[in-house]
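1. no sequence on hand, only this structure:
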């Protein structure tokens, strides 16, 4: 028996290949981890530096964007303001043109109205002159006829009562004078020769017959004898209202008609008693 067979071996037993591979893998993995960690360290430092600089860039960009937006908004406001001003100016021009046209139209209308008024006034004056000339002729004729009537009455006084001839002559004179004033104007307080009020006309008509009546209608309505409206004679005084408180008077001219200075609208007119029925009448002659 060999001596070496009983001596224990000091060499380690051979490890299995799988265990060797595992240990190698672990070691390799550890070393790889260290390598990766080492490599990762420097790579992370650079992004930190870039992260610090980016807020400054973003802030500058935001400020520029805000300024641009504000400028754009101001430009839009300026454009809108200018548009409003242009519209206002255009409207003002149109209004001025319209006002001018209206002023021209009114001026032309005023001139036409003034021309028409002047023409009407001239025609009225011409007509009034013609009427005055006609009335003057009638009055001249009336005076002549009254004089001749007076002479005839004087000549026939022996054959007829003087009172009867005087009444007829006076009545004719009063009626003729009243009719000659038809067309004259009515003026309150008027006593002629071309404008009358109601009592002024009656007073003037009776004055042609030599009779001086009271001036106002109230007194004229009681000056004489009250007579019925069914028994009137030319020359009688008609009155409206109560006797002594009459507000209007006129002269009965025969044929159911009267002559009176009515009002400012109609002037002196001859009308039927049916137009405005009087209240009563007095006979002075």
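-> In hand now; what should we look at? Only a predicted model underlies this, so the values are computations on that prediction, with no experimental measurement involved.
2. CA only for contacts and neighbour counts going forward, please
-> OK.
3. would you map the helices across the stretch 1-150 of the chain?
-> Applying DSSP state H, counting those that start in this stretch to the stretch 1-150 of the chain gives helices spanning 17-155.
4. in stretch 235-254, what's buried?
-> Using 16 or more other Cα atoms under 10 Å as the test for burial, stretch 235-254 gives 235-241, 243, 246-253.
5. cool, stretch 205-222 as well?
-> For stretch 205-222, using 16+ other Cα under 10 Å, the buried residues are 205-209, 213-222.
6. next: stretch 180-197.
-> So, applying 16+ other Cα under 10 Å, buried residues of stretch 180-197: 180-187, 190-192, 194-197.
7. identify all contacting residues around that stretch.
-> Stretch 180-197 is contacted from outside by 131, 135, 138-139, 200-201, 204, 259, 261-270, using Cα atoms under 8 Å, 6 or more residues apart in numbering.
8. mind doing that once more with 10 Å?
-> By Cα atoms under 10 Å, 6 or more residues apart in numbering, the residues outside stretch 180-197 that reach it are 128, 131-132, 134-139, 142, 198-205, 215-217, 248-249, 259-270.
9. contact partners for the residue most central in space within the chain?
-> When Cα atoms, centre = their mean is applied to the chain, the residue found nearest the centroid is residue 106 (14.3 Å). Counting by Cα under 10 Å, 6+ apart, residue 106 makes contact with 100, 112.
10. take this one as well and set it beside the first:
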């Protein structure tokens, strides 16, 4: 124990100044006066307030998230609607394209089928003409006994060779200026037919109407050359084949055909066989 512990302190107690004490007394008096006035002003029998109103607490961060979520939901709905529209449009276009493709495929198939039938028909016709040409074994020569106007049978000899050649060309096309073997005009066909028996005829109709002997149209024989138009200025020729019929390369619509002379009477006829 320090040797100074038993010695009482010589510090003098601090004295408060008169002004400080007066200030504290004034403050205390004012507070008491305010309490007294408040008690006197209130009703003696007033009930105490027992209801407490609580204001909602607003969380700015939560509000921002709610707004963002709502905007995202609306944006997703718009996107879904646009996607549905695009899918519907694409489906309609695909269906339309498929229908058009099917129609085109059917058209192409029908065209291919028609072309195949045409090729088969032309091949059969060529084979028939080839067979007819191969069968032309009659010797060439000047034979005027070709037959009468009432006989449609193919004659023998030179006239028979000419008629057989002409009939083998039935079905060929008419093409102006063509000279065979599968397309002709009227005068080239007549010229080629008589060349089979070594008779060289002029190339054009006008000149063909002037060769040989004029026989008219009332005493025709098989193998006579028919012409339409004025003699020396004819515009068409053919060959009489008997039975009131003639064979010619008629026009682009008909091609090489056999026709009745009564339907298109000739102007005149000449005989070279």
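-> Nice, thanks for sending it over. Everything numeric in this text was worked out from a predicted model, so none of it was measured.
11. how about residue 240 of the first structure, what's its match in the second structure?
-> Per TM-score structural alignment, the equivalent position to residue 240 of the first structure in the second structure is residue 228.
12. helix, strand, or coil at that match?
-> Taking DSSP: H, G, I helix; E, B strand; the rest coil as the rule, one finds residue 228 of the second structure in the strand state.
13. what range in the second structure matches stretch 121-131 of the first structure?
-> Counting by TM-score structural alignment, stretch 121-131 of the first structure corresponds to 115-125 in the second structure.
14. report the distance from that stretch to the chain centre.
-> 28 Å (Cα atoms, centre = their mean, to the nearest Å).
15. ok, stretch 25-40 of the first structure next?
-> The answer for stretch 25-40 of the first structure is 105 Å, by Cα atoms, centre = their mean.
16. one more: stretch 68-84 of the second structure?
-> For stretch 68-84 of the second structure, the separation from the chain centroid amounts to 39 Å (computed by Cα atoms, centre = their mean).
17. what do you get for stretch 151-170 of the first structure?
-> In terms of Cα atoms, centre = their mean, the centre of stretch 151-170 of the first structure is found 68 Å from the chain centre.
18. what's that stretch in contact with?
-> With Cα under 10 Å, 6+ apart, stretch 151-170 of the first structure has contacts from 145-150, 172-173, 176, 205-211, 234-235, 284-285.
19. and with 6 Å instead?
-> With Cα atoms under 6 Å, 6 or more residues apart in numbering as the test, stretch 151-170 of the first structure has contacts from 209, 285.
20. cool, stretch 246-255 of the second structure as well?
-> For stretch 246-255 of the second structure, the surrounding residues in contact (Cα under 6 Å, 6+ apart) are 172-174, 185-186, 238-240, 256-259.
21. tell me which of those fall in strands.
-> Counting by DSSP state E, the contacts of stretch 246-255 of the second structure place 173-174, 238-240, 256-259 in strands.
22. among these, which pair sits farthest apart?
-> Farthest pair in those (Cα to Cα) is 173 and 240. Separation: 19.7 Å.
23. for the host helix or strand of residue 165 of the second structure, what is the distance to the chain centroid?
-> Using DSSP states H and E, residue 165 of the second structure maps to helix 157-168. In this view, helix 157-168 of the second structure has its centroid 50 Å away from the chain centroid, taken as Cα atoms, centre = their mean.
24. residues in the first structure matched by it, start to end?
-> Residues 169-180 of the first structure are matched to helix 157-168 of the second structure when aligned by TM-score structural alignment.
25. neighbours of the residue lying closest to residue 149 of the first structure once chain neighbours are set aside, how many?
-> Excluding the flanking residues, the one nearest residue 149 of the first structure by Cα to Cα, 6 or more residues apart in numbering is residue 169, at 6.7 Å. Around residue 169 of the first structure there are 17 other residues, counting by other Cα atoms under 10 Å.
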